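*Asks:* give me coordinates for this.
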Amino acid sequence: MDAMDLGARCGVLRPTELMPRPELLSPASTRSCSDRSLRSARSASADSFDFAPYDFKLWNLIIRPPRVVYDDSELGPTEFFAGGVRATRRDLKLRTRRALSLSCSYFTPSQGGREIQRFPVIIYLHGNSSSRLEACNLVGALISQHMSLFCFDAAGCGQSEGEYVSLGWHESDDLAAVIDCLRSFPNCGPIGLWGRSMGAATALMHADQNPNLGALCLDSSFANLRQLLEELAQSKSVPLPVPSWLVGPALALIRLRVKSLADFDIEDLVPLQHAKRSCAPAIFLHGREDDFVHPGHSQQLYEAYMGSKELMAVEGDHNSERSGRVVSHIIGFFGRCLRRLPLEPIPRPVLVWDPQFVAPSLDGVPLRVPHRLRQSTDLAKKDKVVIGSAARRADGPSLIPVRGKLVNREVIERPCGSMGRARVLGAVGGA
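*Replies:* All right, here's what the predicted structure looks like:
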């Protein structure tokens, strides 16, 4: 038995069966054959293609952008003047219902006179690879108009706890806890939200749940996360653009990974749906040269928004600093919206400082209210209890800008309504 017969018995094809006769093909048939081969090759490669580089670039862009590292001193002094208005900065930590600690800063005009004034408060919400430092450029402009500024590092950003961001999904719940805590302060007036990029999406995701918001500024928000990812997948903004025929499979894999790591579904993140149910006055802002989130997203949101609205196209791209003219226009918008209903000032009680409360507030509103004075001034002196400004420590605030840190943090729990409880971990002034 020769080798050829042995191969036939074992089921091995003969050379003549392996090599069919060549056929003459026309150019048209050659092209159609090539097209079929290309499609089948793409189909086969889609099953065996290594998605890792594309998958990593996109999901990292969504939930784990670079974390900003900074020092508290970059937040500025704890006491300062802006436009002739004396103001203070109070740093605090707030624990959300997800048990994550958020690093916050509260810039507010100082109290004067015998009554506690309630100032309009702007909560600034930064982008996904930024921090509360982004809001510091607005401090002077807001304080000079007798408005307070509250800013915080979103979970997963800056000095706050958390491993991942969610582009507004979990951040909207954290914002609800921040607002509940802020409203417990006696100097808090009407609240407006100023968000940029992820922060703008967060504001929209929360706005339809909170009818008491006074106004919104929404700078460079996306309308639909799935739509944004499809655009970014083939954009030059991504270091490794995804071929068009791989976008669908890549996003399916990213969806699973984001669900497992960050506990949200990218298909559910659609600020456009929330815009249809929101009614607070709003400004939609977008840079004309923005190639990361196309200006068409703000156009969609503007058209769907139910409340009074304004659309501004400004110079710059996604990360450009907004001009002084634009900032002044937005602050004027907040001033008109938040001051329509004047608030009655709260009478300030005569207080005796608790000896254990060694960190008096720099703005005249203590985080923990000390006991009311029941004795006369003479009796208080006899018992070595000091009243009012005389109770301030030697290193307390003066009439000139100072830098310094307050010591002995305390844990104070404050109820946060339907969104659970938030814990304020002390009031510590940064250097």
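*Asks:* from here on, just use CA atoms for contacts and neighbour counts.
*Replies:* OK.
*Asks:* can you map out the strands along the chain?
*Replies:* Using DSSP state E, the strands of the chain run over 79-82, 85-95, 101-109, 115-116, 119-125, 148-152, 188-196, 215-219, 282-287, 309-314, 346-347, 411-415, 421-428.
*Asks:* elements contacting the second one?
*Replies:* Read it as strand 85-95. strand 79-82, strand 101-109, strand 421-428 (3 or more C-alpha pairs under 8 Å, 6 or more residues apart in numbering; DSSP states H and E).
*Asks:* center of this protein - which residue?
*Replies:* Most central in the chain under C-alpha atoms, centre = their mean is residue 199, positioned 3.6 Å from the mean C-alpha point.
*Asks:* so residue 58 sits against residue 233, correct?
*Replies:* Yes. Here residue 58 reaches residue 233: they are 7.3 Å apart, a contact under C-alpha atoms under 8 Å.
*Asks:* more neighbours: which of these two?
*Replies:* residue 233 (25 against 22; other C-alpha atoms under 10 Å).
*Asks:* go ahead and confirm the more buried one touches residue 247.
*Replies:* Yes. Counting by C-alpha under 8 Å, residue 233 does reach residue 247; the two are 6.7 Å apart.
*Asks:* ok, the residue nearest to the centre of the chain - contacts?
*Replies:* 124, 125, 126, 127, 128, 167, 168, 221 (C-alpha atoms under 8 Å, 6 or more residues apart in numbering).
*Asks:* here is a second sequence; please produce its structure as well for comparison:
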Amino acid sequence: MSFINDYCKQIIRPPRRTYSTQLLGPKTRFIKNVPIIREDFEFTSRQLKLQASYFVQESVHHRCLIYLHCNASCRLEGLQYVDRLQAAGVNLCIFDFAGCGLSDGKYITMGTYESVDVKELMNYIECRFGKVDEFILWGRSMGAVTALMLSQDPRITTYIADSAFTQLRTVIEELGQQKFGCFSFMINGFMPFLRSKIINEAQFDIDQVSPLNCVAVQSNKKRFYFLAGKTDQLVHPRHSQILYENCKSYKRIELCDGNHNTTRQIETLDKISKFINLLQLDSPLNVDYAKKCSKYFQEAQQCLNSYRMQQQEQEENLKEYVKQLERKSVLKSYQQQSRDLSDLEKYLE
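*Replies:* From the prediction side, this is the model:
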């Protein structure tokens, strides 16, 4: 039974990635002279305290993308998209799933309760930062599964699902076949014990984790972008292909170079950015967002003014430095000419 314990641990209790909040970077950053404020906060879901960060910018609309990380990762995974999304006019929210990073929780549930936590996060964002015009979910692996399991939520318009699986049981069976080879028939024997153990410890059923049953929603207002690595050995790209084929809303799929953990290429990220901006919002100014975030916008404007003053001061210092160099150069040239003239006079004497 020790084998089942180890297998169970890989699923519901992978290594927790801890980190220092200093790695989140500066509280204020600038993208093309537009100030972005990062607000760290804590929200509660299922009586667990979960840690999150929201990158706020002043905008007519309140578009919010929530990045959902892998099962053995944390919110730092989503930091790489801050500049790209802010340049597209989208606020980014990153957070640690329960049992991950700095959040409370003992187990992960491969999307089962994570989807509940995302709903609570959306409620919190609207309460604290103002009504959201459009929610977007971008998830990878377990995060992608979590996103797809929320396909019925009317507040969400766009789903970026990178390396999602169709059913958790299927992935477990496939990994078992890779491990046991010709002895893969053993999987059917230990599967009931593994399922029972996970139910007892983490309170979820692996047979109920099935994004495939969730993507069949048909809606003109929903968009799905499926993504997978061609050489992914952990979650075979056929899972994304099956999800794509069963999806009944507007959809796209891309099989890109790399495996399960490969950093996606710039070209792929550019396609995703364009996909996110397919929906043209024509709603009026979001007064609720502007009102609740006014303090962040004022702080951002002060930071921008300070930033511009620093730039101006640096430019003035640089100009003065250049002038001093020019003076020294002219003086040095004059002194050299004087020495040359003196030498010439001595020679003529």
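*Asks:* which one of the helices and strands packed on strand 85-95 of structure 1 lies closest to residue 308 of structure 1?
*Replies:* Minimum separation from residue 308 of structure 1 across those (C-alpha to C-alpha) falls at strand 101-109, 28.0 Å.
*Asks:* who's in contact with the closest one?
*Replies:* 85-96, 119, 132, 139, 143, 146-155, 159-161, 363.
*Asks:* returning to what we had before: what's the closest non-adjacent residue to the alignment partner in structure 2 of the residue nearest to the centre of structure 1?
*Replies:* Residue pairing (TM-score structural alignment): residue 199 of structure 1 is matched to residue 143 of structure 2. Excluding its sequence neighbours, the residue lying closest to residue 143 of structure 2 (C-alpha to C-alpha, 6 or more residues apart in numbering) is residue 68, at 4.4 Å.
*Asks:* pretty sure the one you found is in contact with residue 95, am I right?
*Replies:* Yes. Applying C-alpha under 8 Å, one finds residue 68 of structure 2 in contact with residue 95, separated by 7.4 Å.
*Asks:* joint contacts of these two?
*Replies:* Joint contacts of residue 68 of structure 2 and residue 95 (C-alpha under 8 Å, 6+ apart) are residue 75.
*Asks:* quick one, helices of the stretch 151-300 of structure 1?
*Replies:* Per DSSP state H, counting those that start in this stretch, the stretch 151-300 of structure 1 carries helices over the ranges 169-182, 198-207, 225-233, 247-262, 271-275, 296-304.
*Asks:* burial of the aligned partner of residue 185 of structure 2 in structure 1, as a residue count?
*Replies:* Superposed on structure 1 with TM-score structural alignment, residue 185 of structure 2 falls opposite residue 245. By other C-alpha under 10 Å, 11 other residues sit near residue 245 of structure 1.
*Asks:* for structure 1, longest helix please?
*Replies:* With secondary structure taken from DSSP state H, structure 1 has its longest helix at helix 27-48.
*Asks:* residue contacts, residue 46 of structure 1?
*Replies:* 246, 249.
*Asks:* also residue 156 of structure 1?
*Replies:* 64, 67, 162, 163, 164, 165.
*Asks:* switch to 7 Å and redo it
*Replies:* 162, 163, 164, 165 (C-alpha atoms under 7 Å, 6 or more residues apart in numbering).
*Asks:* of the residues you listed, grab the buried ones for ChimeraX.
*Replies:* To isolate the buried ones among these in ChimeraX, judged by 16 or more other C-alpha atoms under 10 Å, type:
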select :162,164,165
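*Asks:* ok, the contacts of residue 156 of structure 1 in structure 2: which stay?
*Replies:* When you map those onto structure 2 and apply both residues aligned by TM-score structural alignment, their matches' C-alpha atoms under 7 Å, the shared contacts are 162, 163, 164, 165.
*Asks:* what's the separation between the aligned partner of residue 181 of structure 1 in structure 2 and residue 344 of structure 2?
*Replies:* Alignment note (TM-score structural alignment): residue 181 of structure 1 maps to residue 124 of structure 2. Applying C-alpha to C-alpha, to the nearest Å, the value for residue 124 of structure 2 to residue 344 of structure 2 is 85 Å.
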